[in-house]
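1. got a predicted model here, sequence first, then my questions.
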Amino acid sequence: MQSSHKAQYRVRSMLARVMLGAALVLPAAVPAQGSAAEPTLALPDFTEVVARTEASVVNIRTTETVRIRNSGFGRGGSGDPYELFRWFFGPDFAPPGFEGPQGRGAPQQPAPEERTVPRGVGSGFFISDDGYVLTNNHVVDRASDIFVTLTSGKEYKATVVGTDPRTDVALLKIDAKNLSPLPIGDSTKLRKGQWVLAIGSPFGLDSTVTSGIISAINRETGDYLPFIQTDVAVNPGNSGGPLINLAGEVVGINSQIVSRSGGFMGISLAIPIDEVMRIVEQLKADGKVTRGRIGVQIGQVSEDVAKALGLEKAQGALVSMVERDGPAAKAGVQSGDVITHFDGKPIAQMTDLPRMVGSTRPGTKSALEVWRKGKTVKLDVVVGEMPNEAPAAGSGSQAPEAMKTDALGLQVADIDAETRKNQRISGGVQVMAVEEPAASAGLAPGDIILTVNNVDIKDAAQFAKVVSGLDKSRASALLVMRGDQSQWVTVVPRK
C-alpha cells in the first residue's frame, strides 16, 4: 500500500513539472493578448528582378585565327622531309644539291595554314537599345571574331568600339534595334550587406543567376580602380556580366575572382559602374581612354610619419619622386611633400590621387594642396598625359676617413658638386655607414638625407647639430633619397 502511494506521488510530481514547464514555455511561444509579435525577416524574392533584367544580359563567345605550322610528318604535313631540320637550323636550311621551286639550293617553303579556333566565353549586357554592349577587356582581347548571343538564341557578330586594358573594360556594338538595356545605378550608394545578383554564363551555362551580398566597398587590390567585393558566386564565364541591385539596376561589372583553385571561393570583385560609364564616354567618342598625369611617384603616409611631420592624421599621398620637367615639377611640387587635396577634393589615402588625376582631362589646370614643413602650400598644376619612367640618377661620393656614428646610427659626409648637379639637389648629406637604429629603419650606404623633421639639411656639420638636438623619446622623420626616389623614414634616436 505504501509503495502504491509513493507511485501516485511520483506521477503527480511528474505532471506538476510538465505543467510548470508548459506554463513557462507558452508565454514565449504565444504572445499575450494585446502584445505585438516579433517581426519576421524573410529573404528577398529575386524573381521579379530577374524577369526584368535577364533579357539584357548576353553570352559572348570569341574565336581566334591561328597559324598552324606543318611538321612535314604525319597527317596534314607538307611532305617535306627537311622541315624538321628547319626547326633547328632556321627557315632557309636546305641540304647540299637541293633544288627547290626557286632554283638550286632554294628551300621548299610550304604555304602557311590558318585555322579559326574557339578562344573563350564570357558575358556582357546592353547599355542602350541600339546595340551597345559592355563587357571585360580580357573577354575579347586578341579575338579575331566576337559573337553576341541573346537569351532568345539569336546571335550577332559584334565589333569593338574601344577597350581600356587598364580597367579591363570593353565596349562592343551589334547591329540591332529595340533592345532592352539595363538601367544604370549609382555604385557610390552601395553599402555592406546589401543584396545583389549576378547574371552571366559561368562555364558557358548562359543566363545563370546567382545572389549574395556586398562584402566590401572600395577594395584595394593594387589595380587602377577600387573594386566592389561580394560573396556572389562568380566563375569563369561570368566575366563581363552585370552586378545588379534589387531595383534591377546595374551597379558593377563582374571582373575577377579571388581563388586558389580557379573556381569560386566566396570572394568576387566587380568594377563600379560609375567608373565604367566615365570610361564609356571616352570609348564612344575616341575609341580609347586618355588619362591625366602629373609626374610623381607616391607612397602611403604612415602614422609615425604623420606625427613627425605635424599632420593631424595619416592621410594624403607622400611624394617620393618628382619627374624631372614633369607637370608636378613645373608646379613646384617637391620630394617629401604630402599632397592632401587635388582640385579641392581631400585625398584620404594615396590611391585616391592617381584616380583623381587619371580622370582629369590632360591640359586642365588643377589646384594642389601639399603639406610641407608644417604648413599647407597651394600650387597650380597643368595635368599632362600618362606618366613615363624617369631616368636613373648618378652615384654618390666616396667615404672620407675617420667618421663617428651619431645617435641615429649613421655616418654621413658632404655631397660633392657633381652628385648634387646630377640629383638636382642643393643640399643634403650622403650616408657612408649604417648601424642600429637606422639599419632597422632600412637606411643603407649611398642614401642621401635631405631633411630631418622639416629641417632642410645643408651639409654634414649642420646634420650633426640637428641630430644632437633630437628628442630621443620619439621617432624622427628623415627624408631619404635613393636613386631618383625619396621617401620619409622614421628612426627613434638611441639614448
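-> Done, it's in. Numbering: from 1, shown residues only.
2. please make it C-alpha for all contacts and neighbour counts, starting now.
-> OK.
3. at which residues are the helices of the stretch 201-350 of the chain located?
-> Using DSSP state H, counting those that start in this stretch, the helices of the stretch 201-350 of the chain run over 273-286, 303-309, 327-331.
4. which among those is found nearest to F125?
-> helix 273-286 (12.3 Å; CA to CA).
5. mind listing what's buried along the closest one?
-> Residues of helix 273-286 classed as buried under the neighbour-count rule (16 or more other CA atoms under 10 Å) are I273, E275, V276, I279, V280, Q282, L283.
6. here comes the other one, which I'd like you to weigh against the first:
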Amino acid sequence: MTQSKTTGAMIMALLMWLMLSSTAHARGGLPDFTELVAENGEAVVNISTKSKPSEAMASSPFPPGMEMPEGTPFDDFFRRFFGDPSQPRAPQPSSLGSGFVLSADGFILTNHHVIKDADEIIVRFSDRTELVAELLGSDERSDVALLKVDAEGMNLKAVKLGDSNDLKVGEWVLAIGSPFGFDYSATAGIVSALGRSLPSDSYVPFIQTDVAINPGNSGGPLFNLDGEVIGINSQIYSRTGGFMGVSFAIPVDVVMDVVDQIKSQGYVSRGWLGVVIQDVTRELAESFGLSKPRGALVSRVIAGSPAEKAGFQAGDVILKFDDRTVDASSDLPPIVGRTAIGKKSKAEIMRNNKMMTLSVVVEELPEDEQIASGSSPRTGQFHDSRLAMEVTDLSAEQRAELGPNQSGVTVRKIESGPAAEAGIAPGDVILSINNEKVVDAKQFIEVAKNLPTNKAIPVLVQRSGASQFLALKIPE
C-alpha cells in the first residue's frame, strides 16, 4: 500500500513537472501573429499621390533658354517623343506609403510626408477598391495627416486604438504596410526604447523599435499583441537608405491629440515656453549643484517669450514642468508642446544651487521665432594666462545677431590649458561664466581672475547660432 502511494505521488509529481515545463516553454516561445494579421489586415490601406508637373516642365522638355523654335525641321520629331508642349500633362504618381482606417465612416490616418504637396490622394483598400481622399489637415511637426473618404456602403474595417503610455521596452510589436510597394507586408520586432527625441522632431517622443520598416511603410500602423494600434510608423535610421534595425513610430496618444485638433479647429497648435535647452553632463551637474545629471539646462531665453516674462534665466536647470519630471532635455518640448495654450504652469528649477518654482503662462508656438537686433561695437582685447585664452569685444554684427540686452566676448585665440580642455574654441561667443553675465572683455578678465580652482565652472557659449554650456575646471 505504501509503495502504491509512493508510485502515485511520483506519477503526480511527474505530471506536474511536465505541465510546468510546457507552460514555461510556451511563455518563452515566439508569439503567433497570424490572428492579429487576419483581424487587422483589412484596416490597413495603401496610399499613393499624384502631383501636377511644374509649368516649366509642362510647357517644354528643354531647359530654360534652350527651347526649340516652332516650325523647325525637328518640330514633329520632338512632339512625337516628348508630346505637345501646348497640352497639359497628366498628374504623375509621386509618393507611395501606407495608412489605416481610423473609423468606419471613412477617416484615414497616414504620415504628413506621404501626402505632402499632393494634388490628388488615392487610397487603395485590401479588396483593391480605390477612392480619392480629401485631406482634412496635416501637421508637419508631428508628421501626422488626417484623410477622409466617402465610405458609404463600404462597411470599412477600423483598427482598435491602444494606449502608448502602457508600452514597455522589450514588448512585442507588429507593423503592417507596403514596403517598396509590396502591399500588406507584416513585420515584427520589439520596442527598443521609449521617448526618443530626434533632431528634426523635438515635439514627438518617438517609440523606437527593431521592426523592419522600409520606404512605403510610412504611415502604417504599429500594433501591440492585443491587436491595438499604439503608433504610426514614421522614420528609420539608416546609412544606406534601407532598414538597419532602428525604426521610429509616433505614439498613438500624440497622434490622437493631433487628430482631435484637426477635427475641432482645422489646424494644430502647441504650447511654447521660449527657451533653448541642452542636456546636463556630469561636469555641468556638479557646477550647478545637482547630485547627478538630470533636467533641461537653459542656455538661452528668447526675448519676448513666456519664459522671459516668467523670469527664466540662462543657467536655470528645469527639473519639473507642470508636475511632470524632466529627466533629460528631450523630455521638455513634448511636455510643453501638449500643454494647453494660456494655461498657467509651474516649473521647478535649480538656480545658483537653490531650488525655485516659477509660474509661467504657456503661449502658442509661433511659426517663426524672431529675435530683435541692434547695439554698438566695442574694440577691447585681453589675454588671460590662467585660462590660456584671448578674448575681444563683440563686433557690431555679433551684437546685432545676439539681440538687445545681450552681451559677451569673442574668443580670439586658444592655447593649451583649461579653456581648451573645456571645449571652448576660437570664434565662440562667451555669454556668461560661473553664472555671471559677461559684459565686455575687460570685465571678463576681472571675473576670470576670481574663479575658483578644482571646481566645475559653467561657461555659456554661443557657437554657430546655438547656445550651450561647457564645464570649465581650473587646476591649482
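-> That came through, no problem. From a predicted model like this one, the values you see are computed outputs, not experimental measurements.
7. TM between them?
-> For these two chains in superposition, a TM-score of 0.80 is obtained (TM-score structural alignment, normalised by the length of the second structure); 437 aligned residues with a CA RMSD of 3.5 Å.
8. helices of the stretch 1-150 of the first structure, start to end?
-> Going by DSSP H, counting those that start in this stretch, the stretch 1-150 of the first structure shows helices at 2-29, 47-53, 83-89, 137-140.
9. for the ones you listed, which one ends up most surrounded?
-> helix 137-140 (a mean of 24; mean count of other CA atoms under 10 Å).
10. in the second structure, what residues pair with it?
-> Taking TM-score structural alignment as the measure, the second structure aligns residues 112-115 with helix 137-140 of the first structure.
11. just give me the mean distance for the matching stretch relative to the first structure.
-> Here the mean offset of stretch 112-115 of the second structure against the first structure after fitting is 1.3 Å, by mean CA distance after the TM-score superposition for the first structure.
12. circling back: between the helices of the stretch 1-150 of the first structure, which one is nearest to G287 of the first structure?
-> With CA to CA as the measure, helix 137-140 is the member of the helices of the stretch 1-150 of the first structure nearest G287 of the first structure (13.1 Å).
13. which secondary structure elements does that closest one sit against?
-> For helix 137-140 of the first structure, the helices and strands in contact under the criterion 3 or more CA pairs under 8 Å, 6 or more residues apart in numbering; DSSP states H and E are strand 113-126, strand 169-173.
14. in the second structure, what range does the longest one match?
-> This means strand 113-126 of the first structure. Against the second structure, strand 113-126 of the first structure falls on residues 88-101 (TM-score structural alignment).
15. check the gap between the equivalent of D325 of the first structure over in the second structure and N450 of the second structure for me.
-> Here D325 of the first structure is matched to G304 in the second structure, going by TM-score structural alignment. Applying CA to CA, to the nearest Å, the value for G304 of the second structure to N450 of the second structure is 33 Å.
16. surely F78 of the second structure is within a strand?
-> No: with DSSP: H, G, I helix; E, B strand; the rest coil as the criterion, F78 of the second structure is helix rather than part of a strand.
17. tell me which of G304 and N450 of the second structure has more neighbours.
-> Between G304 of the second structure and N450, G304 has the larger neighbour count (other CA atoms under 10 Å), namely 13 against 8.
18. check contacts around that one.
-> Neighbouring residues of G304 of the second structure by CA atoms under 8 Å, 6 or more residues apart in numbering: there are none.
19. any idea how far it is from D166 of the second structure?
-> 38 Å.
20. just L394 of the second structure next, same as before
-> Distance, L394 of the second structure to D166 of the second structure, using CA to CA: 51 Å.
21. same check, this time on Q265 of the second structure
-> 29 Å.
22. and D331 of the second structure, by the same measure?
-> Per CA to CA, D331 of the second structure is found 17 Å from D166 of the second structure.
23. now do V409 of the second structure
-> Distance from V409 of the second structure to D166 of the second structure, counting by CA to CA: 49 Å.
24. tell me which of the two has more neighbours.
-> In terms of neighbours (other CA under 10 Å), V409 is the more surrounded of V409 of the second structure and D166; the figures are 30 against 7.
25. check contacts around the more buried one.
-> With CA under 8 Å, 6+ apart, V409 of the second structure has these contacts: V391, T392, D393, L394, V429, I430, L431, V438, V439, D440, A441, F444.
26. with T34 of the second structure instead?
-> T34 of the second structure neighbours (CA under 8 Å, 6+ apart): none.
27. I appreciate the help and will end here.
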